[in-house]
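>>> how would this look folded up:
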Amino acid sequence: MQTKDPSYLALLHLGAHLRELTKQRGPDTHGKSIPAPARAADLHNELDALLESTRLNNPWFTEESCLYALRYWGDALSEDSLEHWLSAYKTPGSISLEVALIMAGNIPLVGFHDLIAVLLTGNKALVKSASKDTQLLKYAVSRLAHYDPALKDRIRFTDEKLGAFDAVIATGSTNTSRYFEYYFSKKPHIIRKNRHGVAVLSGQETSAELSGLAEDVFRYFGMGCRSVSKLYVPKGYDFDPLFNAFYPYKHLINHQKYGNNYDYNKAVYLMSGSPMLDNGFLLLKEDKGIGSPIGTLFYEPYEKQEEVVQRLRALSEELQCVVGGSWLVDAIPFGSSQKPELGTYADGVDTVDFLLKTSAESLSAN
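The predicted model follows:
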């Protein structure tokens, strides 16, 4: 964009703050982070308080998960990253819209991309956040308002029924999307449904690629729409190298909620007589579905790579991302599913373009 919204500088400051804040922990390891010498006692204490309040509100949001999300946004909100993203768009219009944001709460800060898109296009946000993802989001917003006090009037949170607004971006399940489609049919909208990540293996992957796949499977306990929940493997595939790559994530079974899901699904499969592979913390089950439950990873054998391409094409409306080798067109590299660039949009719908066009249409109507 040629003319940047004032929130642009606030976002740059927030990115720098998050990078400094997360330096109060060393490089994250599997299961825990390593304390680093505090550069400033106030930052150290601030991070401790934020992580603890977030975990208490939602046990799925562990310190490791939250630090990963904060680090991701610290890197994403750099000048180079923002410039690369925004350079593809024209100057925002002069009409400021009230955009309602209904956010999911499956992973930390999952709705933050929508929020910054609204701000950078010169609009106001009416935020209805998920009850299980409020601490990190409100923390980020408070920091933005610290850098640009005008944002206090451009970002409003609500727990009530949405009032007046000009457009809406709503993220939920396939079931709730039907309600959203009906309720918001008369407003410009983006309605998101359940989508999933899948990975395609050739059997020739390196140990580094399999380690990357493990990250795609286990990050955020596999609860993200970009988490790999299904594998396509060649017929006769040897799972031993994959299990070796998965082994560093064995600590997840000690997480009460993850462990409960693993135990429940294992009991269901045993009682139904369903064949499965079990490494003690993850169940691999042959299944044609693509949305596997927590603690389970579906897989499906194939004979020819052309088969997989056809299957993926048929499932395109249900897929958020496909992980695989360079031979697979449009696949992203192993280990990158939870590191999307700012210009990678959920469900393939360009949020910024939607907001700019909606603003232009409102200007024409007036």
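
>>> Only C-alpha atoms from now on, for both contacts and neighbour counts.
Fine.

>>> what number of residues lie near residue 313?
Counted with other CA atoms under 10 Å, residues neighbouring residue 313 total 11.

>>> number of nearby residues for residue 75?
15.

>>> And residue 50, by the same measure?
Neighbours of residue 50 (other CA under 10 Å): 15.

>>> can you check residue 315 too?
Applying other CA under 10 Å, we find 12 residues neighbouring residue 315.

>>> what do you get for residue 270?
Residue 270: 12 neighbours (other CA under 10 Å).

>>> What of the one 4 residues further on?
Burial of residue 274, expressed as a neighbour count using other CA under 10 Å, amounts to 12.

>>> what does residue 177 give?
The local packing of residue 177 (other CA under 10 Å) involves 17 other residues.

>>> all strands of the stretch 151-300 of the chain, in order?
Along the stretch 151-300 of the chain, counting by DSSP state E, counting those that start in this stretch, strands occupy 155-157, 167-171, 189-192, 196-200, 228-234, 277-278, 283-286, 296-302.

>>> Dump the ones you listed to a markdown table, plus distance to residue 125 and mean neighbour count.
Formatted as a markdown table, those follow (distance: least, CA to CA, whole Å; neighbours: other CA atoms under 10 Å):
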| stretch | distance to residue 125 | mean neighbour count |
| --- | --- | --- |
| strand 155-157 | 5 | 16 |
| strand 167-171 | 10 | 23 |
| strand 189-192 | 14 | 20 |
| strand 196-200 | 27 | 24 |
| strand 228-234 | 31 | 24 |
| strand 277-278 | 46 | 13 |
| strand 283-286 | 41 | 20 |
| strand 296-302 | 37 | 21 |
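
>>> For the comparison step, fold the sequence that follows:
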Amino acid sequence: MNSINTKLSFVELGKFLSQFTLNEQNHRTDVLHNDLYFEKFKDLLSLSQSHNGWFTPEQVYFAVESWAKALREDNINKWLSAYHIDYAQGDKAVKTIGLILAGNIPLVGFHDFLSVLITGHKVLVKASSNDQHLIAFLANYLISIEPELSNYISFTDGKLENFDAIIATGSNNTARYFEFYFKDKPSIIRKNRNSVAVLNGNESHEDLMGLGEDIFRYFGLGCRNVSKLFVPKDYNFDAFFKAIYEYKDVIFYEKYSNNYDYNKAVFLMSNFKLLDNEFLTLKEDASFSSPISSLFYEYYDNIEDLQKRLEIESDQIQCIVSNNLIPNSISFGQTQQPKLWDYADNVDTIRFLFSL
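The predicted structure follows:
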């Protein structure tokens, strides 16, 4: 399979996805196979919430728009420029890579899918029952652009068999199972991670509004969602609550509201002290992983000591958000807009695939 053709197929997919935004679906004549796929994809997007109650139109369209931007040719070229790709290697090094995908947010496993194919390997996908329709549709569109990809893409509902390596994403519990079951295969096994924000009280209103995006996008279900704040002693949360008021309508979504009511009740029955604005509870807690509709926070005395702690516990953290208080942190509002070269768990998927 020619890697150049594969790359160009994904570029065409990006053009196709760019037609779909929450407020407008703009049918373009320069997009390949629109006559076959435009209306079908539009219908699939409208049905996504029936397939997964958390996949509201706002969240699904956000994911689609994000991938439309990511799959621009300049982005793909920049991503791949860090690697040596032998476009003439043919099929001599082709392996079959099994993918076990999560389904917590729309198209969450698409980067692995892209990475396998862009490196010239075959992909065997076991999609999550929570997100099995979107990626299958995009695979079919890719095959319509480059028919040879039909020999490189397959899906299974059952046991993964006849593969050379595995990339699996799941909880800490399933990761232990994956590590045992796939112990004889090259693998990337991803576990639970969470993202944190480090504040010092000098953040602007716009910074804290961006932090709200990091907290509430996808209802907080992603590993890149901020689930915990680190704040200095005597931090005043008034500015934070004022800034995130923009996201108050999240409480009108029933599944989120049910989680809010339940988790708040559990906290109160346990006599925990809470901060609450009627759509988000804040609880002082040393853990990184907070329940949906809640956010943990912890005070710090010294930023240098906090940095050392975060380094020690880095295997539990996906992203750190701050105004450069912590090295290599992400700007507010950007956690759910990763670049192609921002790898989950900081494991370079492309280098892993080239090593096989």
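
>>> tm score of chain vs chain?
Overlay of the two chains. TM-score (TM-score structural alignment, normalised by the length of the second structure): 0.93; 346 aligned residues with a CA RMSD of 1.7 Å.

>>> re the thing from before, nearest to residue 34 of the first structure among the strands of the stretch 151-300 of the first structure would be which one?
With respect to residue 34 of the first structure, and counting by CA to CA, the nearest of the strands of the stretch 151-300 of the first structure is strand 228-234 at 26.9 Å.

>>> Would you enumerate the residues in contact with residue 185 of the second structure?
164-166 (CA atoms under 8 Å, 6 or more residues apart in numbering).

>>> Save the residues you listed as a markdown table, and put in distance to residue 292 of the second structure too.
Listed next are the contacts of residue 185 of the second structure as a markdown table, based on distance: CA to CA, whole Å:
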| residue | distance to residue 292 of the second structure |
| --- | --- |
| 164 | 37 |
| 165 | 33 |
| 166 | 30 |
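
>>> Now check the first structure for the residue matching residue 215 of the second structure.
In the first structure, the residue matched to residue 215 of the second structure (TM-score structural alignment) is residue 217.

>>> Please apply the same query to residue 53 of the second structure.
In the first structure, the residue matched to residue 53 of the second structure (TM-score structural alignment) is residue 59.

>>> ok so, going back, closest to residue 105 of the second structure out of the contacts of residue 185 of the second structure?
residue 166 (20.8 Å).

>>> what's the counterpart of that closest one in the first structure?
Using TM-score structural alignment, residue 166 of the second structure sits opposite residue 168 in the first structure.

>>> what do you get for residue 110 of the second structure?
Match for residue 110 of the second structure (TM-score structural alignment): residue 112.

>>> right, and the match of residue 215 of the second structure touches residue 227 too?
Yes - the pair residue 217 of the first structure / residue 227 is scored as a contact, 5.6 Å apart, by CA atoms under 8 Å.

>>> Who's the closest spatial neighbour of the residue mapped onto residue 278 of the first structure from the second structure, skipping the chain neighbours?
Aligned counterpart of residue 278 of the first structure in the second structure: residue 276 (TM-score structural alignment). Take residue 276 of the second structure and drop its neighbours on the chain: the residue closest to it by CA to CA, 6 or more residues apart in numbering is residue 282, 6.3 Å away.

>>> Please name the spatially closest residue to residue 308 of the first structure (chain neighbours excluded).
Closest to residue 308 of the first structure by CA to CA, 6+ apart is residue 302, at 7.0 Å.

>>> show me what contacts the one you found?
By CA under 8 Å, 6+ apart, the contact list for residue 302 of the first structure reads 232-235, 308.

>>> Residue 228 of the second structure now?
195-197, 288-290, 295-298.

>>> Show me what residue 65 of the second structure lines up with in the first structure.
So, by TM-score structural alignment, residue 65 of the second structure is matched to residue 71.

>>> how big's the offset between the strand or helix carrying its match and the second structure?
Residue 71 of the first structure is part of helix 63-76, with elements assigned from DSSP states H and E. Between helix 63-76 of the first structure and its aligned stretch in the second structure, the superposed structures give an average distance of 0.4 Å (mean CA distance after the TM-score superposition for the first structure).

>>> any idea which helix or strand comes after that helix?
Using DSSP H and E, the helix or strand that follows helix 63-76 of the first structure towards the C-terminus is helix 79-86.
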